[in-house]
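[1] My questions concern the predicted model and sequence given below.
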Amino acid sequence: MAMVILGAGGGLGKALTNALTAEYPEETIVTVSRQALEAPGERIQRIQVKDYSEDALNTLVDDFHSQGLKLTGLISTIGMLHDDDTFPEKKLGDLSEANLRKLFDVNAIQPILALKSFRSVLDRKHTAFWVQLSAKVGSIEDNYLGGWYAYRASKAALNMLLKTASIELKRTHKRLVVAAIHPGTTDTALSKPFQSRIPDEKLYTPELSAKRILKVINEIQPEDTGKLWHWDGTELPY
């Protein structure tokens, strides 16, 4: 049995690796990243991938099958807010087709295709959770400020895709909880351009965010599948 972290090369991914290793001492932890990571530690299997395309994910799953590996949990940190060519839009006029396509691909399409690929190695009797990091700003009901069109919309699409998948998987994986979790503003590369406007007490270390995410995971039950959660364990509206 094993647990997987997709996107393990970022600050939060590394913190989640350490947290999972400590929280589940009987599990093998498989970290998947596009970046080369340090040499494997005890109980940690490192895998570097070119990207998170469906072909790359299917190849990874084929390797799991060849090892006879079944998963009891997976956390995905796949997602993006900005890069050198893309920045959150302040107004409608800032929208571009290229940025919309890019953020929908990374924030919605890649995560749901990961679930599609990995479902064959989710243990039907023992898999406890499939968690994808999402964002509070993806809540349609909670949107009072506007802006950030592509990021908000792609995260809203992600939430709908996960909700839909949870309904199907409830029939085959009765112990599985599919969850989207908002980790809060964490001190990582994703939040760097926006940290100057964030109060110190609302900018969290990766270690604290990882601890909170695991606390949510440990508290949610199969009947909670398909929901969006705040890091403090409260349910967020879609």
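    In hand now; what should we look at? The structure presented is a predicted model; accordingly, all values stated were derived computationally and were not measured. Numbers count the residues shown, from 1 in each chain.

[2] CA atoms for contacts and neighbours, from now on please.
    Noted.

[3] can you give me the helices for the chain?
    With helices called from DSSP state H, the chain shows them at 11-23, 54-67, 97-104, 110-118, 149-172, 206-219.

[4] and the last one with helix 11-23, angle?
    Just to be clear, that refers to helix 206-219. Angle, helix 206-219 to helix 11-23, by axes from the mean of the first three to the mean of the last three C-alpha atoms, to 10 degrees: 50 degrees.

[5] distance between helix 206-219 and the chain's centre?
    Helix 206-219 sits 13 Å away from the centroid of its parent chain (C-alpha atoms, centre = their mean, to the nearest Å).

[6] Flag every buried residue along it.
    Buried residues in helix 206-219, counted by 16 or more other C-alpha atoms under 10 Å: 206-207, 209-214, 216-217.

[7] Quick one: list the elements packing against that helix.
    Counting contacts by 3 or more C-alpha pairs under 8 Å, 6 or more residues apart in numbering; DSSP states H and E, helix 206-219 packs against helix 11-23.

[8] The same query, at a cut-off of 10 Å, please.
    Secondary-structure packing of helix 206-219 (3 or more C-alpha pairs under 10 Å, 6 or more residues apart in numbering; DSSP states H and E): helix 11-23, strand 71-76, strand 129-133, strand 177-182, strand 227-230.

[9] Summarise which helices and strands the first one is packed against.
    On a contact count with 3+ C-alpha pairs under 10 Å, 6+ apart, helix 11-23 meets strand 2-6, strand 28-33, strand 44-48, strand 71-76, helix 206-219.

[10] and if we set it to 7 Å?
    Where contact means 3 or more C-alpha pairs under 7 Å, 6 or more residues apart in numbering; DSSP states H and E, helix 11-23 is packed against helix 206-219.

[11] do the last one as well
    Using 3+ C-alpha pairs under 7 Å, 6+ apart as the contact criterion, the neighbours of strand 227-230 among helices and strands are strand 177-182, strand 235-236.

[12] circling back to that earlier point, which of the helices and strands packed on helix 206-219 sits closest to Gln48?
    helix 11-23 (13.6 Å; C-alpha to C-alpha).

[13] hmm, who's touching that closest one?
    With contacts defined as C-alpha atoms under 7 Å, 6 or more residues apart in numbering, helix 11-23 is touched by 7-8, 29, 77, 188, 206-207, 210-211.

[14] so it versus strand 44-48, what angle?
    Going by the same axes, to 10 degrees, helix 11-23 makes 150 degrees with strand 44-48.

[15] Next, the buried residues of helix 11-23.
    Within helix 11-23, judged by 16+ other C-alpha under 10 Å, the buried ones are 11-21.

[16] Closest one to Arg152 out of the residues you listed, please.
    Leu12 (20.5 Å).

[17] Report the separation between that closest one and Arg197.
    Using C-alpha to C-alpha, to the nearest Å, Leu12 is found at 21 Å from Arg197.

[18] dropping in the other structure now:
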Amino acid sequence: MKIVVIGGSGLIGTQVVSGLSKLGHKVFAASPSTGVNALTREGLAEAMSGTNVVIDVANSPSFEDGPVMDFFQTSSRNLLAAEKAAGVQHHLALSVVGSERLQASGYFRAKLAQEDLIKASGMPYTILRATQFFEFIPAIVQGGTDGDVIRLAPALIQPIASADVAAAMVDLAVEAPVNGIVEVAGPEPLPLDALGRKYLTAKQDPRQVIADIHVGYFGTPVDDRSLTPDAGARIGAIRLDDWLKR
């Protein structure tokens, strides 16, 4: 199959391109650096020609409310229109577990808007919702930094290695569209403050982590259901402790 990966040079995209290439598929890593821009439509029609599956793992360069909404809506509309014109058979997109429960955040409002556009497009589709990546933990800790301490909510999170997300994307790309949502999460839920302590211990960082119910997740209110998957989610193989040892 010919498979186009939008955002193919990013954290998830590079791993998806590698995994699908190893299976023998013809894979094109599409990004502005390779002449394909979903925002401006540059190179989209050419990239879609003869394509069977499109995987969208692109992320917005800005998380500000206006720009992030514009990015996901504009790029998705352009991409879906180009796919439909070219006869693409499967649109596979990466989204985030809990998006509908985190609507106080402009980023998650934009991700839900992206999902809605995909569902309404008439394209055969699969949406893979993933929990937060292990690779995001440094940003989570930085976001909770308050002087010499780290303040993180005690709400549950079930983070996952990006490699496990990419593996799930590869599996779904070669399967029939589900015309629905699939969730993937890490092997173990734990409170955000405990996640921060594990990370700081692994980094031999002596700062204290304080559980604070008021800080939310990057300022967005959260509880134990906000960042965790529903029953039946696919579960990644890589455990946090093993990832930290690397």
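    Cool, the structure landed. These numbers come from a predicted model, not from an experiment.

[19] TM-score for the pair, please.
    TM-score of the superposed chains, computed with TM-score structural alignment, normalised by the length of the first structure, equals 0.62; 177 aligned residues with a C-alpha RMSD of 3.1 Å.

[20] on that earlier part again, possible to save the helices and strands packed on strand 227-230 of the first structure as JSON lines with mean neighbour count?
    As requested, these are exported to JSON lines (neighbours: other C-alpha atoms under 10 Å):
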{"stretch": "strand 177-182", "mean neighbour count": "26"}
{"stretch": "strand 235-236", "mean neighbour count": "16"}
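
[21] Redo those as CSV? Include distance to Leu115 of the first structure.
    Shown next, in CSV, are those (distance: least, C-alpha to C-alpha, whole Å):
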stretch, distance to Leu115 of the first structure
strand 177-182, 10
strand 235-236, 22
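
[22] And those: which comes nearest Asp55 of the first structure?
    With C-alpha to C-alpha, the closest approach to Asp55 of the first structure among those belongs to strand 177-182: 22.8 Å.

[23] Which residues outside that closest one are in contact with it?
    Strand 177-182 of the first structure has contacts (C-alpha under 7 Å, 6+ apart) with 128-136, 159, 162, 166, 221-222, 224-231.

[24] now do stretch 30-47 of the second structure
    4-9, 74-75, 78-79, 82.

[25] From Pro124 of the second structure, how far off is the nearest residue to Val141 of the second structure once chain neighbours are set aside?
    For Val141 of the second structure, ignoring the flanking residues on the chain, the nearest one in space by C-alpha to C-alpha, 6 or more residues apart in numbering is Gly196 at 6.1 Å. Relative to Pro124 of the second structure, Gly196 of the second structure is positioned 39 Å away (C-alpha to C-alpha).

[26] Can you tell me the closest non-neighbouring residue to the alignment partner in the first structure of Lys111 of the second structure?
    Per TM-score structural alignment, the equivalent position to Lys111 of the second structure in the first structure is Lys155. Once flanking residues are discounted, Lys155 of the first structure sits nearest to Gly138: 4.7 Å by C-alpha to C-alpha, 6+ apart.

[27] Against Pro191 of the second structure, how distant is the aligned residue in the second structure for that neighbour?
    Using TM-score structural alignment, the equivalent of Gly138 of the first structure in the second structure is Ser99. In this view, Ser99 of the second structure and Pro191 of the second structure are 19 Å apart by C-alpha to C-alpha.

[28] Of these two, which one has the most company?
    Applying other C-alpha atoms under 10 Å to Ser99 of the second structure and Pro191 shows that Ser99 carries more neighbours, namely 21 against 17.

[29] show me the contacts for the more buried one.
    Counting by C-alpha under 7 Å, 6+ apart, Ser99 of the second structure makes contact with 108, 111-112.

[30] Can I have the buried ones of those as a PyMOL selection?
    Buried members of these, defined by 16+ other C-alpha under 10 Å, are picked up in PyMOL with:
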select buried, resi 108+111+112
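
[31] can you list the contacts of Ser99 of the second structure in JSON lines and add distance to Met48 of the second structure?
    Formatted as JSON lines, the contacts of Ser99 of the second structure follow (distance: C-alpha to C-alpha, whole Å):
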{"residue": "Phe108", "distance to Met48 of the second structure": "28"}
{"residue": "Lys111", "distance to Met48 of the second structure": "23"}
{"residue": "Leu112", "distance to Met48 of the second structure": "25"}
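
[32] if we go to the first structure, which of the contacts of Ser99 of the second structure are intact?
    Retained contacts for the contacts of Ser99 of the second structure in the first structure, judged by both residues aligned by TM-score structural alignment, their matches' C-alpha atoms under 7 Å, are 108, 111-112.

[33] about what we covered before: for Lys192 of the first structure, find the nearest of the helices and strands packed on helix 206-219 of the first structure.
    Set against Lys192 of the first structure and scored by C-alpha to C-alpha, those come closest in helix 11-23, at 11.8 Å.

[34] chain center to that closest one: distance?
    Distance of helix 11-23 of the first structure from the chain centroid (C-alpha atoms, centre = their mean) equals 13 Å.

[35] From Asp51 of the first structure, how far out is Phe194 of the first structure?
    As judged by C-alpha to C-alpha, Phe194 of the first structure and Asp51 of the first structure stand 26 Å apart.

[36] Of the two, which one has the most company?
    Between Phe194 of the first structure and Asp51, Asp51 has the larger neighbour count (other C-alpha under 10 Å), namely 14 against 9.

[37] how near is that one to Pro183 of the first structure?
    In terms of C-alpha to C-alpha, Asp51 of the first structure sits 23 Å off from Pro183 of the first structure.

[38] what does Leu214 of the first structure give?
    Per C-alpha to C-alpha, Leu214 of the first structure is found 10 Å from Pro183 of the first structure.

[39] Can you find the partner of Tyr204 of the first structure in the second structure?
    When the second structure is aligned by TM-score structural alignment, Tyr204 of the first structure is paired with Ile160.

[40] What of Leu113 of the first structure?
    Alignment note: Leu113 of the first structure maps to Asn78 in the second structure; criterion TM-score structural alignment.

[41] who touches its match in this structure?
    Contacts of Asn78 of the second structure by C-alpha under 7 Å, 6+ apart are 38, 41.

[42] give me that answer again for 10 Å
    By C-alpha atoms under 10 Å, 6 or more residues apart in numbering, the residues touching Asn78 of the second structure are 37-41, 44-45.
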